[in-house]
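Visitor: Here is my input, please return the structure:
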Amino acid sequence: MAEHPTGIPIQLEPLVVRVLAPNASPYTYTGTQTHIVGMTDLAVIDPGPDDPGHIEALLRAIDSRPVKAIVVTHHHRDHSPATRPLQSLTGAPIVGAAPFDLADAGARADASFDAAYAPDRVLAEGDSVTGDGWTLEAIATPGHTSNHLAFALPETKALFSGDHVMGWSTTIVSPPDGNMTAYMASLEKLMGRDDRIYYPGHGEAIDKPQRLVRGMLGHRKQREGQILRLLRDGARPIPAMVERMYVGLGAQLVPAAERSVLAHLYDLQTRGLVIEEGETWRTTA
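Guide: Next up is the predicted model:
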């Protein structure tokens, strides 16, 4: 992917540099994007996988400047494992999303959880970390994971959206930690903000964020409508729904689609619109 070079610092604006990790996959697109915020002292957002080459690239971009904080949006292994070696090398505290111990035997299609993630300080809605000329304010955006945070940079009206809003695809919402009800509420929350630009964990910067978020809300409501129409024709198992809803989907992405449909079904169930019966689902009406 020559058009997406890994390990090379790219200046997005005076306060923000992006470094792409070499972990491209069907679920990470071109790879995880680490963002470095600041000029004289720094914050490193989502340092990514524990890849020696990527960590070396981050150190070159840091260029011996003090790191005030290693900031984490959520605890998936394509975002947080590099916190440990980077902390050892810089002495910076790990701050951000809460740690989470998920006991789930169910199938997973997204990046698995980083069981060793251990922040020094957990941030909640409105908490912040600061440095010379920059502030990162935590915005709680659960849905992709229960502990997901976005981070606003009020000095330039930018938002680091992690995996909640990505620049290439809608995010995976995989129960039980992923929650469609929370995800939709978090999108609505962002619609009420006036951020100028989003810097996501995957994909290009989003310079018309309100338009994209509005489209994501519409896309999810469209999927919900598809599910309800299918179930009105009779009870169905999830694989049969996915086959009808995602025509032509590559086999490697089918598990993610099944988890997404399950998330929608749980949301519809909480609203009293569908019922689970063994391996099938049906409408209540």
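Visitor: C-alpha only now, for contacts and for neighbours.
Guide: Fine.
Visitor: all helices of the stretch 101-250 of the chain, in order?
Guide: 180-191, 209-232, 238-245 (DSSP state H, counting those that start in this stretch).
Visitor: What's the local residue count around the nearest residue to Asp132 once chain neighbours are set aside?
Guide: Spatial nearest neighbour of Asp132, chain neighbours left out: Asp41 (6.2 Å); criterion: CA to CA, 6 or more residues apart in numbering. Asp41 has 19 neighbours, counted by other CA atoms under 10 Å.
Visitor: Tell me how far Asp41 lies from Pro22.
Guide: In this view, Asp41 and Pro22 are 25 Å apart by CA to CA, to the nearest Å.
Visitor: again, but for Leu273
Guide: Leu273 is 43 Å from Pro22, by CA to CA.
Visitor: With neighbour numbers in mind, choose between those two.
Guide: Neighbour tally, Leu273 and Pro22, criterion other CA under 10 Å: the higher count belongs to Pro22, 20 against 15.
Visitor: check contacts around that one.
Guide: 6-7, 30-32, 54 (CA atoms under 8 Å, 6 or more residues apart in numbering).
Visitor: from those residues, which two are the most distant?
Guide: Maximum pairwise distance among these (CA to CA): 13.7 Å, between Thr30 and His54.
Visitor: shared neighbours of those two, anything?
Guide: What both Thr30 and His54 touch, as defined by CA under 8 Å, 6+ apart, is the set 20, 22.
Visitor: Do I have it right that Gly143 meets Val165?
Guide: No: at 10.6 Å, Gly143 does not count as touching Val165 under the criterion of CA atoms under 8 Å.
Visitor: now for the strand or helix carrying Val254, which elements pack on it?
Guide: Per DSSP states H and E: Val254 is located in helix 254-270. Here helix 254-270 touches helix 180-191, helix 238-245, strand 274-277, going by 3 or more CA pairs under 8 Å, 6 or more residues apart in numbering; DSSP states H and E.
Visitor: quick one: contacts of that helix?
Guide: Contacts of helix 254-270 (CA under 8 Å, 6+ apart): 107-110, 172-175, 178-181, 224, 227, 238-239, 242, 246, 274-275.
Visitor: Now do the SS call for His79.
Guide: coil (DSSP: H, G, I helix; E, B strand; the rest coil).
Visitor: Without its sequence neighbours, what residue ends up closest to it?
Guide: In space, His79 is closest to Gly48, 3.9 Å off (CA to CA, 6+ apart).
Visitor: related to what we said a few turns ago, and the helix holding Val254, which residues are buried?
Guide: 254-269 (16 or more other CA atoms under 10 Å).
Visitor: Please provide the structure for the following sequence as well, for comparison with the first:
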Amino acid sequence: MSDATALPGAPRIGSPAGPATERATCVLAPNPSAMTLDGTNTWILAEPGSDRAVVLDPGPEDETHLRRVAETVERAGRRVAYTLLSHGHQDHSGGAARFAELTGAPVRALDPRLRLGDEGLAAGDVLTAGGLELRVIGTPGHTADSLCFLLPADNALLTGDTVLGRGTTIIAHPDGRLGDYLDSLRAMRRLTEDEGVRTVLPGHGPVLRDALGVIDYYLVHRAKRLAEVENAVEDGYRTAPEIVAHVYADVDRAVWPAAELSVLAQLQYLREHGLIPPDAPDGAPSE
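Guide: Below you'll find the model as predicted:
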């Protein structure tokens, strides 16, 4: 989900098309919407001069897009070593099985149900292909299976839906949990300091060149929204739609249904931390 906020380090353009860093090239999927912004960013990752590539998030099951990604890899004189999934939402993973048919490459994911091949992914894994190195960073919160990928040679972090290139993301309750998401943002912030990460390569929206500024913005934004939901409960708002209409009035109505998921996650977090009474509304419509 995105609002209209311009993030720190964001250029005034849409999603990237073509090279974004020395090792990362974007192919934009033709699935724009209020939820996906300009579309899904499919990332082709390869070491300069290598004959192998890694593809992150092949995108939806769109034959034209999947063939375009495969042809982009082939034109560069490379083959796909394996495909990675940042998480299981269909706009990122829906085309994975067909892409595996087109390329013969296995699909690796945290969720075993999404894997095609013998290997999965886990936080802390170090992946290599033709000299390229990627480090798997566990970042649950948007979904339970969300991962980010550190590309240390480019001081870049591929963030899937955990951090978007424009606006903010949803907490996809009940699979996503706000506490996990806040922990993930804090871990990503430490990564920017410890590993010198400067560039965010998101799953939707433009490349961001101020990783620390963006993550700090996300942390402040989440704290602000959480306080607003807490105040809304204290003011007597009883259901998730009521809270969304009050708290998310500044956000495009097209994403209000998704905002309800974030509200449910925030209510759960507030109850678990004793910030609202246990019998406070759970977001369900009143009888």
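Visitor: related to what we said a few turns ago, got a list of what the equivalent of the residue nearest to His79 of structure 1 over in structure 2 touches?
Guide: Aligned by TM-score structural alignment, Gly48 of structure 1 pairs with Gly59 of structure 2. Listed by CA under 8 Å, 6+ apart, the contact partners of Gly59 of structure 2 are 29, 40-42, 66, 90-96.
Visitor: ok so, going back, which of the helices of the stretch 101-250 of structure 1 is buried the deepest?
Guide: helix 180-191 (a mean of 19; mean count of other CA atoms under 10 Å).
Visitor: Find me the equivalent region of that helix in structure 2.
Guide: Using TM-score structural alignment, helix 180-191 of structure 1 pairs with 178-189 in structure 2.
Visitor: Give me the mean deviation of the matching stretch from structure 1.
Guide: With mean CA distance after the TM-score superposition for structure 1, stretch 178-189 of structure 2 departs from structure 1 by a mean of 0.5 Å once superposed.
Visitor: Am I right that Leu89 of structure 1 sits in a strand?
Guide: No: under three-state DSSP, Leu89 of structure 1 sits outside any strand and is assigned helix.
Visitor: hmm, back to that, my guess is the residue nearest to Asp132 of structure 1 contacts Ile70. True?
Guide: No: if you go by CA under 8 Å, Asp41 of structure 1 and Ile70 don't touch, sitting 11.9 Å apart.
Visitor: Quick one: residues contacting the residue positioned nearest the centre of structure 1.
Guide: With distances taken as CA atoms, centre = their mean, the residue of structure 1 nearest its centroid is Asp163 (1.5 Å). The contact partners of Asp163 of structure 1, by CA under 8 Å, 6+ apart, come to 144, 171, 200-202.
Visitor: That one maps to what in structure 2?
Guide: Match for Asp163 of structure 1 (TM-score structural alignment): Asp161.
Visitor: Kindly report the same for Ala251 of structure 1.
Guide: Under TM-score structural alignment, Ala251 of structure 1 pairs with Arg253 in structure 2.
Visitor: If you tally nearby residues, what's the number for that match?
Guide: 14.
Visitor: Distance of it relative to Pro174 of structure 2?
Guide: For Arg253 of structure 2, the distance to Pro174 of structure 2 - CA to CA - is 22 Å.
Visitor: and the nearest residue to Thr156 of structure 1 once chain neighbours are set aside, how far is that from Arg220 of structure 1?
Guide: Spatial nearest neighbour of Thr156 of structure 1, excluding adjacent residues (CA to CA, 6+ apart): Arg196 at 7.8 Å. As judged by CA to CA, Arg196 of structure 1 and Arg220 of structure 1 stand 24 Å apart.
Visitor: follow-up on the earlier one: so what's the residue nearest to Asp132 of structure 1 up against?
Guide: 65-68, 131-132.
Visitor: just those now: which is nearest Leu15 of structure 1?
Guide: For the contacts of Asp41 of structure 1, the nearest to Leu15 of structure 1 is Asp132 (10.3 Å; CA to CA).
Visitor: Do I have it right that that closest one meets Gly38?
Guide: Yes: between Asp132 of structure 1 and Gly38 a contact is recorded at 7.1 Å, counting by CA under 8 Å.
Visitor: out of the two, which sits in the more crowded spot?
Guide: Gly38 (23 against 11).
Visitor: my read: the more buried one touches Thr135, true?
Guide: No: with contact defined as CA under 8 Å, Gly38 of structure 1 does not count as touching Thr135 (9.1 Å).
Visitor: so what corresponds to Thr30 of structure 1 in structure 2?
Guide: Checking TM-score structural alignment: Thr30 of structure 1 goes with Asp38.
Visitor: Next up, the contacts around its match.
Guide: 14-15, 28, 30-32, 204-205.
Visitor: Drop anything exposed from the residues you listed.
Guide: Judged by 16+ other CA under 10 Å, buried ones among those: 14-15, 28, 31, 204-205.
Visitor: Among those, name the ones in strands.
Guide: If you go by DSSP state E, the buried ones among the contacts of Asp38 of structure 2 have Leu28 in strands.
Visitor: Return the closest of the buried ones among the contacts of Asp38 of structure 2 with respect to Pro112 of structure 2.
Guide: His204 (24.2 Å).
Visitor: tell me the contacts of the closest one?
Guide: When contacts are taken as CA under 8 Å, 6+ apart, His204 of structure 2 is in contact with 15, 36-41, 160-161, 164-166.
Visitor: Kindly recompute the last result at 7 Å.
Guide: 15, 36-41, 164-165 (CA atoms under 7 Å, 6 or more residues apart in numbering).
Visitor: which one in structure 1 is aligned with it?
Guide: In structure 1, His204 of structure 2 lands on His202 (TM-score structural alignment).
Visitor: now its match: how far from Met184 of structure 1?
Guide: 20 Å.
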